[in-house]
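got a predicted structure plus its sequence, pasted below:
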Amino acid sequence: MPGAERGQFSEAARAAFEREPFTVAPASDRMGLRLSGPILERLSRAELRSHGVAPGTVQVPPGGNPVVLAADCQTTGGYPKLAQIASVDLPLLGQARPGDRIWFRTIALAQAQRLDLERERELARLEQGIRLAASRGDSQIRDVQEAYSP
């Protein structure tokens, strides 16, 4: 979804963000996925005050290579926010390894919310299926349930 400071980036940078692939850099960690790819230029170099960020925020430091904030990210940051990753896609980003290629596509908040709801429904159906199989005596399902029960 568009970030709060999206308007601070050139039209060419916004277009490149959606058309070009980015590669996960080796310096990535649980705080953020550092990406290499097209340099995303800002229209202004004005300093920003620190402001709130969350996992999935796409910040762009002065060098122009975006950073997608991850699970252990800080709570505030001072780089412009180009985008916010939909929460439904955060587990996919958590599995990204150095060298993996990532493409971005802008969606509306309503679409992100629909995708999240669909995922929750799929997980509920999966849980229901596991419970049904366990109640029928499927020993493999029971073994898995026992291994992951608190």
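Arrived safely, thanks for sending.

can we go C-alpha only for contacts and neighbour counts from here?
Fine.

any buried residues in the helix or strand harbouring Arg142, and which?
Per DSSP states H and E: Arg142 is located in helix 139-148. Neighbour-count burial for helix 139-148, counted by 16 or more other CA atoms under 10 Å, picks out Ile141, Arg142.

report the secondary structure state of Arg97.
Following DSSP: H, G, I helix; E, B strand; the rest coil, the label given to Arg97 is coil.

also this one, for the comparison:
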Amino acid sequence: MLRAVPSADPEAFTAEARERFFREPYTAAPDSDRMGVRLNGPPLELAVRTEMRSRGVLPGTVQVPAGGQPIVLGADCQTTGGYPVIAHVAAVDLPLLAQLRPGDRVRFRPIGVDEAHRLLLRREAELRLLAAGIRCRRPNR
């Protein structure tokens, strides 16, 4: 389960497509790589088929090309994209995205921006505690 913040551009998709994205499972496609995890599953219908301007994208951005199969941008993604965006995977869950292998099933759970931020801050605090614990366990040299 990957937590994702719904896009600020909901008008690009039908209401059914927005609901389906968070309800139905998807499968990581064999042609996935570090640039993006291509997903196979129920196609997401665009509300309007129109040419979009390119805009900045980040790892975790979920773009939907004309075929309706989502692509979750990975660590080596491009910096701009022109496909409609349905959601953004929370930064705290990006390591889980990177572990997906072809054939793995994944679902998305909607969360708000505030929750995504809280989760990331909590993870960073946990990592600081872990690092401090490791430093304390090292023998003095």
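Everything's here; your move. Note that the structure is predicted; figures quoted are calculated from it, not measured.

I'd like to know which elements the helix holding Arg142 of structure 1 is packed against.
Contacts defined by 3 or more CA pairs under 8 Å, 6 or more residues apart in numbering; DSSP states H and E place helix 139-148 of structure 1 against helix 109-135.

how far out from the middle of the chain is the helix it packs on?
With CA atoms, centre = their mean, to the nearest Å as the basis, helix 109-135 of structure 1 stands 20 Å off its chain's centre.

which ones are touching the most centrally placed residue in structure 2?
Centroid-nearest residue in structure 2: Val89, 2.9 Å away (criterion: CA atoms, centre = their mean). Residues near Val89 of structure 2 by CA atoms under 8 Å, 6 or more residues apart in numbering: Leu2, Arg3, Ala4, Val5, Gly60, Thr61, Val62, Val72.

can you give me the distance of the aligned residue in structure 1 for the fifth one to Tyr79 of structure 1?
Residue correspondence, TM-score structural alignment: Gly60 of structure 2 in this structure matches Gly56 in structure 1. Here Gly56 of structure 1 is placed at a distance of 14 Å from Tyr79 of structure 1 (CA to CA, to the nearest Å).

now do Gly99 of structure 1
In terms of CA to CA, Gly99 of structure 1 sits 24 Å off from Tyr79 of structure 1.
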